[in-house]
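Visitor: what follows is a protein structure lacking sequence information:
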C-alpha cells in the first residue's frame, strides 16, 4: 500500500471541441467571477480573440495583461501583484505552456481561481498541477513548483490550436512520448502491480506512446493542411490532457525522471540549446534515459520516428558536444540531485549518469 500518493486528476471542467470556448461565461457564473484578469501572449492572443467574443463582451470588469514570455519567479510575482492590486477573483490564461505555468503559480500565490485556454498543443502544462520555472533570460531555473490546486477549467477549440506553429506541435508529441519511457521501469515493478491509480497512470502512459507512434505523422500532415481530422484532435488532446493525466493519477511514480531531468540540466548549463523547444530537448532526453537503462534496441526502434519528425537525437547533433569536463560535471550533478530520477530501479549516481551521456553520443555518432 502506498501512503504518500497525491492524486490530482485534472481541471474541474474540460472541453475540446468546436465552439467550446463559448461555454466559459457559464463557468465564470458558476464560480461567481466578477473581476477577471486575462493573461495572454502576443501573436497567439490576436488569433484567440475571435474565439473569445462572448468572454470579452461580458458585463464584468476585465483587465488584460500581456506576459513577458517566461514563467520566471519575477514574472509570477508581477502578475500576482496585479491580481492583488485589482482584487481579481478569477484569472484566465490564454496561450502556451509557459503562460499556463505562469498563471497557475501566480494564482497559487494569491489563492485565486483560474482557467486555461491553450492556443497550441506543445506539452501538458495546461493540465498539470506544476510550473516549470525559468530565469528571466530563458535559461532553466532548475526548479519546479508543485501545487495542490488545479484549473477550474481547461477549454479550447481545435480550430484555434490547428492555427499554431507546427514545430510546437511536434515538440508536444515528443514531450508526450516521454510519459511512457519515463514511467515504464517504475510502474512495471511488482510492488505497484495492484495499485489502482498507478495502473491507471500506466494505461494512460501506454496510450500516449501508442497514439503518438501510430497517428502523429498523419496529424502533422493534417495540421499543415489545416484539416481538423480525427488524428489531429486525438494527438493534440493527448498532448495537453491525457499526458497530464499520467502524472495526475500516478504522482511522482509516473512523472518526470531521467528524460526531463537532463532537459533541465542542459537548459541550465548550455545556453546554446535554448533555441530548441522544451519537447525537442525532452526528445533527446528519452534517448538518454534509454541509454541509462541500456535499452539500445529500443533506441534503434525510435530513430526512424525521430528522423521523420526531425527531432534531435544527441548533444552532438545539437552542437554542444564534446563539452568541457566542468560543464559535464555540472549537468550530471543537477540530474543526480533530482529525487525522481532515483525512483528508477537502477543504479543511478554520477558515474552511471555520466556514462550514459557519453555512451549515447558514441552510439549515435559512430
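Guide: Cool, the structure landed. Please read these numbers as outputs of a predicted model, since none were measured by experiment. Residues are numbered from 1 along each chain as shown.
Visitor: contacts and neighbour counts: CA atoms only from here.
Guide: Will do.
Visitor: so what touches the helix or strand encompassing residue 288?
Guide: For residue 288, the host element (DSSP states H and E) is helix 278-292. With contacts defined as Cα atoms under 8 Å, 6 or more residues apart in numbering, helix 278-292 is touched by 122-123, 170-175, 178, 181-182, 258-263, 273, 296, 298-299, 311-315, 352-353, 355-357, 359-360.
Visitor: got another, please set it beside the one above:
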C-alpha cells in the first residue's frame, strides 16, 4: 500500500510540474476553415429548414443566386421552402461568372440587408456567390445542382476578367447541401468532368512535392493527404454506374474534401498543378474550350506521362467511365493542345510543376501528346 501511495504521489508531482511548464509555453494551434454543415443525400433540399435551425442559422433576409435552368431544377423549390418559413427571399439570375456579374451581386448585397447568400446552381453560380459574399462579409451556402468540379466547397472562385479566367481566394461556404436526386438528373457530362477534376489531385500533389524538393516550397502534408485520399477513394471505386446514388455520394463527398484541402493549405496547390495550368491555357487558346474537368483529364494524362508514371492507368479508367481521353472528342485541335502545353507555365508562373521542371517546349509537347494518344 505504501509503495502504491508513493508512486501515485510521484505521478501527481510529475503532473503538477508538467502543467506548470505548459503554462510557461504558448500553445500552438491551427485554425481550419471547414463548413458548419454538410448534407449529401437524395431529397435533402426538402430538409433545408431543419438543417438551418439545427445549426442555429436564424437569418431572415436571403439573397438566392441561380441560373435559368438551375432555378427550375432546384432554386424555385428552395425559395418556396424558405418563404414558407417566413423568410424574405430575393432572387438574382446569374448568366455567367464574369467580374461584371460578380460586382453586380456584390453591389446588391451592399445596398441591402441580406443575412446570407445561397447559391443554387453549377460552378458559375457558386463561384460568383463565394466571391461577392466574401468581399461583403456575409455567409454563403452552397447548393450545387451539378458536380463538374470541386468548387462546390472550395475557398476559390474562378472569375472571368477581360476574357481571362482568374482564380481568386475567397472563403469556404458555411454549408453545403448536395441533393443527389437533383445532381443525378444533370447531364452525365458534368459528372464525368467532376471525376476528371477530382482525379487530377493526384497529379497536383506530385507537382507540389516536386516544388518542395526543387524550390523549397512550403508543403502542407495534411492538405495533400486529404486531397490524395479524396481522389483515391473514387479512383479505386469498382462501380460501373456513375449515376448510382452510392457512387454520386462518394464523388460529392470527395469533391468536398478536395475543396477543404485547399482551405487548409490556404492555396489551391493540393488540387491544382500542371494539369490545371494546361486547362487554363486551353481556356485562353482554344476557340471552343471544353469543361474544366474534361480539360484537366487530358492534362492529367500528359503530366503523368511527363513524370514517367503510369499514364495508361488513367486512360483505362477514364475510358471505363466514358471520360474523354482524346482532344478531338472535345473538339480541341492538335495545334491547340501543343500551344496550350507550351503556354501553360505562363498561366501561373509562380507555381512550379513538371512543365517547368522539364522545360516544356514544342518538341516535348508534341511527343507527350502523341505518345499518350491525346492528339
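Guide: Yep, it's here. Model, not experiment: these values are computed from the prediction.
Visitor: you'd agree residue 36 of structure 1 is up against residue 92?
Guide: Yes - using Cα atoms under 8 Å, residue 36 of structure 1 is in contact with residue 92, at 7.4 Å.
Visitor: show me the strands in structure 2, by range?
Guide: For structure 2, applying DSSP state E gives strands covering 37-41, 61-66, 88-93, 116-121, 139-144, 156-161, 164-169, 175-179.
Visitor: how close does the fourth one sit to structure 1?
Guide: Okay, so that is strand 116-121 of structure 2. With mean Cα distance after the TM-score superposition for structure 1, strand 116-121 of structure 2 departs from structure 1 by a mean of 0.8 Å once superposed.
Visitor: residues in structure 1 aligned with that strand?
Guide: Matched against structure 1 by TM-score structural alignment, strand 116-121 of structure 2 falls on residues 90-95.
Visitor: repeat for the second one
Guide: Mapped onto structure 1 using TM-score structural alignment, strand 61-66 of structure 2 spans residues 35-40.
Visitor: average offset of that stretch relative to structure 2?
Guide: Mean for stretch 35-40 of structure 1 is 0.9 Å (mean Cα distance after the TM-score superposition for structure 1).
Visitor: now find how far off-centre that stretch is within its chain.
Guide: 22 Å (Cα atoms, centre = their mean, to the nearest Å).
Visitor: and the lengthiest helix in structure 1, what does it pack against?
Guide: Counting by DSSP state H, the longest helix found in structure 1 is helix 196-225. Applying 3 or more Cα pairs under 8 Å, 6 or more residues apart in numbering; DSSP states H and E, one finds that helix 196-225 of structure 1 contacts helix 166-187, helix 230-237, helix 243-250.
Visitor: distance of the residue lying farthest from the centre of structure 1 relative to residue 36 of structure 1?
Guide: Ranked by distance from the centre of structure 1 (Cα atoms, centre = their mean), the top residue is residue 59, with 34.0 Å. Between residue 59 of structure 1 and residue 36 of structure 1 the computed distance is 11 Å (Cα to Cα, to the nearest Å).
Visitor: thought residue 179 of structure 2 was touching residue 38?
Guide: No - contact criterion Cα under 8 Å: residue 179 of structure 2 and residue 38 do not qualify, at 10.8 Å.
Visitor: please say which of those two ends up with more neighbours.
Guide: Neighbour totals were compared for residue 179 of structure 2 and residue 38, and residue 179 leads with 23 against 17 (other Cα atoms under 10 Å).
Visitor: what residue of structure 2 matches up with the residue farthest from the centre of structure 1?
Guide: By TM-score structural alignment, residue 59 of structure 1 lines up with residue 86.
Visitor: distance check, the residue lying closest to its match once chain neighbours are set aside against residue 302 of structure 2.
Guide: Closest residue to residue 86 of structure 2 apart from its sequence neighbours, by Cα to Cα, 6 or more residues apart in numbering: residue 60 at 7.6 Å. Distance, residue 60 of structure 2 to residue 302 of structure 2, using Cα to Cα: 50 Å.
Visitor: higher neighbour count, those two?
Guide: residue 302 (27 against 16).
Visitor: that one maps to what in structure 1?
Guide: Checking TM-score structural alignment: residue 302 of structure 2 goes with residue 288.
Visitor: what is the burial count for residue 61 of structure 1?
Guide: By the measure other Cα under 10 Å, the count of residues near residue 61 of structure 1 is 13.
Visitor: and the nearest residue to it once chain neighbours are set aside, what is it in contact with?
Guide: Nearest residue to residue 61 of structure 1 in three dimensions, chain neighbours excluded: residue 35, at 4.9 Å (Cα to Cα, 6+ apart). Shown in contact with residue 35 of structure 1 (Cα under 8 Å, 6+ apart): 60-63, 87-90.
Visitor: now do residue 41 of structure 1
Guide: 66-69, 94-95, 99.
Visitor: over to residue 56 of structure 1?
Guide: residue 62.
Visitor: distance of it relative to residue 116 of structure 1?
Guide: 15 Å.
Visitor: rewinding a little: roughly how far apart are the match of residue 59 of structure 1 and residue 61 of structure 2?
Guide: Following Cα to Cα, the distance that separates residue 86 of structure 2 from residue 61 of structure 2 is 10 Å.
Visitor: likewise residue 129 of structure 2?
Guide: 15 Å.
Visitor: for residue 125 of structure 2, same thing?
Guide: Plainly put, residue 125 of structure 2 is 19 Å away from residue 61 of structure 2 if you go by Cα to Cα.
Visitor: one more: residue 324 of structure 2?
Guide: In terms of Cα to Cα, residue 324 of structure 2 sits 43 Å off from residue 61 of structure 2.
Visitor: which residues in the stretch 1-150 of structure 2 form helices?
Guide: 2-23, 48-54, 68-70, 76-84, 99-110, 123-136 (DSSP state H, counting those that start in this stretch).
Visitor: before I go, just wanted to say thanks for your time.
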